[in-house]
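Asks: give me a 3D structure for the following:
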Amino acid sequence: MTLRRYQVGGAVRDRLLGRTPTEIDWVVVGATPEALRALGYRQVGRDFPVFLHPQTGDEHALARTERKAGAGHRGFVVHADPEVTLEMDLARRDLTINAIAEDEDGQLIDPYGGQRDLEARVFRHVSAAFAEDPLRVLRLARFAARFADLGFTLAPETATLCRQMAARGELAELSAERVWQETARALMESPRPSVYFETLRSLGALDSWFPELAALFGVPQRAEYHPEIDTGLHTLMCIDHAARQDYPLPVRISALTHDFGKALTPPAVLPRHPGHEARGVPLVTAFCDRLRVPNRCREVALIHTREHLLIHQVRQLRPTTLLALLERLQALRASPVFAAICQASYCDARGRLGLEDCEYPQVAYLQAAATVAGAVQARELMGDGVEGAALGAALAAARVEALREWREAGQGDAARGLG
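Replies: As a prediction, the model looks like this:
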């Protein structure tokens, strides 16, 4: 038995694109699990034989073929043995640019034209087997977003195949966990995560898992506040701003979801959207339930959806209303939620055509108000013998008074950004 190993997939692709690979994957031809274990490799794969190299820790998978035998991305029968060739293994991969191998001497093996498509900046499926796994539609959209700055396009035949898969409802077969994984990676790894959703929309695949977002396209907003007018476009601009600022995932999810309620605005009042923030809360909840969004992302998205209009108006709020808002934003206790809400508010303000770098003094005002209110502590009132429910009421009253004095003294002017 002659054991041969080849680097495959993303590592080869990224090097050919002039990028540093983030991980190295290998495929091993002409070997058995027993042979690799005898060489010190540690087996970790359950669905198919995957091993970790004893020195480098790189993943090594036995060359294999797959046969569709059920619904979803898990419905495959995997066949791995020494008779499976490298070309047979590469044939099961999704895109030609991911089906290039490199041997240990640096020689490229490219039976499906991946180098040609890299040079032409084209995403093209390797074979009709692409259609056997609906997750590949999401992966394709993620690659489109990841390489958005390189000008890749979809081969017409690949786009047609994806549209057919979406029209047959095959994306509904996917697990929420895998959809979330692809979506989170697209949001965090892409220079323009909007391309992920734009690609799915162009393929008729956005409604399957993101109906709340799909419903925003074509919904108008007031041009004096939103020169881009279209609510869907505004939402995509918000998540792109989050990516440019390298904001964390909870902020990006909030940027994506905060205006869901605008899709439910009665047509008679358009392009105004009174009450859209309250209408959006159950839609964000449904979205988070469907994708099993992590709790911190869910928390930030729900709070920002409910409060973002009030944040825009924060400089006009009375001290009592301002304090209540600060408490709901978790601004007066040690919590990362408030910082995330502030970042999401910047995304909302700057996710607008021609206003990508606009001033947004509301955040500084909120932060300054939180400092003023937070400086008043309960221990300062305990010396007067106040305790229990009375202590809470006294603390709130003292904080309201501190905010009133701060405003009346003009101390909020710098935070307001007034000149």
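Asks: hey, let's count contacts and neighbours off CA atoms from now on
Replies: Will do.
Asks: what packs against the longest helix seen in the chain?
Replies: Identified as the longest helix of the chain according to DSSP state H is helix 388-408. Under the contact definition 3 or more Cα pairs under 8 Å, 6 or more residues apart in numbering; DSSP states H and E, helix 388-408 sits against helix 319-328, helix 362-374, helix 379-382.
Asks: out of these, which one sits most buried?
Replies: helix 362-374 (a mean of 20; mean count of other Cα atoms under 10 Å).
Asks: quick one, strands of this protein?
Replies: For the chain, the strands defined by DSSP state E cover 4-8, 25-29, 42-43, 50-52, 59-62, 64-68, 76-80, 101-102, 108-109, 122-123, 153-154.
Asks: and of those, who's closest to residue 129?
Replies: With Cα to Cα as the criterion, residue 129 lies closest to strand 64-68 of the strands of the chain, at 8.7 Å.
Asks: now do the closest one against strand 25-29, angle only.
Replies: Angle, strand 64-68 to strand 25-29, by axes from the mean of the first three to the mean of the last three Cα atoms, to 10 degrees: 100 degrees.
Asks: pull out the buried residues from strand 64-68.
Replies: Neighbour counts over strand 64-68 (16 or more other Cα atoms under 10 Å) mark 64-66 as buried.
Asks: next, the angle from that strand to strand 76-80.
Replies: 160 degrees.
Asks: could you also give me the structure for this next sequence, so I can compare it with the first?
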Amino acid sequence: MSAVPCPRPVDAADGLEVYLVGGAVRDQLVGHVPNEWDYVVVGATADDLERRGFKQVGRDFPVFLHPRTKDEYALARTERKTAPGYRGFVVHADPSVTLEEDLRRRDLTINALARSAEGTLIDPFGGLADVQARVLRHCSPAFAEDPVRILRVARFAARFAPLGFRVADETLDLMRAMVAAGEVDALVPERVWQELSKALGETRPSRFFEVLRACGALARLLPELDRLWGVPQPEKWHPEIDTGVHAMLVLDMAAQLSPDPEVRFAALCHDLGKGTTPAAIWPSHHGHEERSVTLLEAVCDRLRVPNRHRALARITARYHGLVHTVEELRPATIFDLLERTDAFRRPERFRQMLTACEADFRGRTGYADRPYPQAAELGRLFAAALAVDVAALAVAAAEPRLIAQQIRQARITAIRRARLDRTTPEAAGHHQS
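Replies: Prediction:
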């Protein structure tokens, strides 16, 4: 008796005209593994999908979740601009909307690609050629209707910078015109932060800010950062001289050292105060740490930056100079640094700060491969202070009011001893290993 082949299970999308679209198609073409699988359904209605078990998500767009895979299936749609900003759109979705009409509303040609169920590539706007040429080009004049697209182009530039992608000249010109027309001024803070925080997670996050600067959007969205370009620093310590260039080198170095977005944000904002240094004292930047904190707080308030990002960026901006000079600091000053950064209560955040400080040190022309022993040394001294048995000191204290002072003195002593121990031959040999 011959075996009967088992039929493929019926899928909720069977019988629909479905196309894989957008990022999944693009990522396959550039050699990346897609992390999202989005589909467009042509010739169907919301009722058609709901009868098949699809669940609509959101209120503004006809997007549905597949009942089994939870992938997104959107009805083919068009959009019409009705008001300034990114919310001023009327969405039209019905069975008459074609695949090409749906793809035309997308931002970039490399995102306006589709693949049929049989594997055929649908490319009405030259996206494949732009993938091959490594170009980010707007899909149609409708790009100018949505200011979020400026941020998205900058983010894609950061993501694909290692592959050699650049923004097309005509797209950059269109972005400049959008900025001049005031479109970016209509962006709500939460949307700006959403795109910025995604950009911090990209391989080369500096490109996000460089593209925004090239089209004029950075001056409108992050003037505290934009004004760093053109501000000089002492060439002895900063061969790159320009403070804006330094900020980008630091950010990319932070991206090499850590995947942590909080560390990357702290690296980005650590020197904001240099943008407000009086030109009369250039290239010196005395007091820039305090000014950096003030400007950082304004950025975080305006963009609704999460508290964890803000807290780490604040202590990095205020204390990175002290961390760099740890070898010159007295034990009491080191203890005060640990106290002011709240290291004893939040040791993990303190270590995040050390990583951001290392990015600052190595984010200079010619410094990328230099060692940064300050982080290890300060970490070692912190461990010594942390090892002090504060509970025993509290029990032994003659008076409660003396406990804090005795803990402080014991920890300063521990720091001093740890520093002395390093100078002994035995300790020196262990340190070299």
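Asks: where does the TM-score land?
Replies: Here the superposed chains carry a TM-score of 0.96, computed using TM-score structural alignment, normalised by the length of structure 1; 417 aligned residues with a Cα RMSD of 1.9 Å.
Asks: ok, so of the buried residues of strand 64-68 of structure 1, who is nearest residue 345 of structure 1?
Replies: residue 66 (46.6 Å).
Asks: let me know whether residue 201 of structure 2 touches residue 258 as I believe.
Replies: No: using Cα atoms under 8 Å, residue 201 of structure 2 makes no contact with residue 258, being 9.9 Å away.
Asks: contacting residues around the longest helix of structure 1?
Replies: 319-320, 323, 369, 372-374, 376-378, 381-382, 386, 412 (Cα atoms under 8 Å, 6 or more residues apart in numbering).
Asks: give me the contact list for stretch 291-307 of structure 2.
Replies: Outside stretch 291-307 of structure 2, the residues that touch it by Cα under 8 Å, 6+ apart are 189-190, 192-193, 222, 224, 269-274, 276, 310, 313-314, 317-318.
Asks: which ones among those map onto helices?
Replies: Going by DSSP H, the helices hold 189-190, 192-193, 224, 269, 310, 313-314, 317-318 from the contacts of stretch 291-307 of structure 2.
Asks: show the buried residues in these.
Replies: By 16+ other Cα under 10 Å, those give 189, 192-193, 224, 269, 310, 313-314, 317-318 as buried.
Asks: pipe those into a markdown table and attach distance to residue 65 of structure 2 per row.
Replies: Compiled in a markdown table, those are given as follows (distance: Cα to Cα, whole Å):
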| residue | distance to residue 65 of structure 2 |
| --- | --- |
| 189 | 28 |
| 192 | 26 |
| 193 | 26 |
| 224 | 41 |
| 269 | 39 |
| 310 | 35 |
| 313 | 38 |
| 314 | 41 |
| 317 | 44 |
| 318 | 47 |
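Asks: what residue of structure 1 takes the place of residue 65 of structure 2?
Replies: Counting by TM-score structural alignment, residue 65 of structure 2 lines up with residue 52 in structure 1.
Asks: just checking, its match touches residue 39?
Replies: No: look at residue 52 of structure 1 against residue 39 with Cα under 8 Å: they stay out of range, at 11.0 Å.
Asks: map residue 37 of structure 2 across to structure 1 for me.
Replies: By TM-score structural alignment, residue 37 of structure 2 lines up with residue 24 in structure 1.
Asks: what's the spacing between that match and residue 373 of structure 1?
Replies: Using Cα to Cα, to the nearest Å, residue 24 of structure 1 is found at 52 Å from residue 373 of structure 1.
Asks: same check, this time on residue 353 of structure 1
Replies: Here the criterion is Cα to Cα. By it, residue 353 of structure 1 lies 35 Å from residue 373 of structure 1.
Asks: now do residue 72 of structure 1
Replies: 53 Å.
Asks: ok, now residue 275 of structure 1?
Replies: Taking Cα to Cα as the measure, residue 275 of structure 1 and residue 373 of structure 1 are separated by 28 Å.
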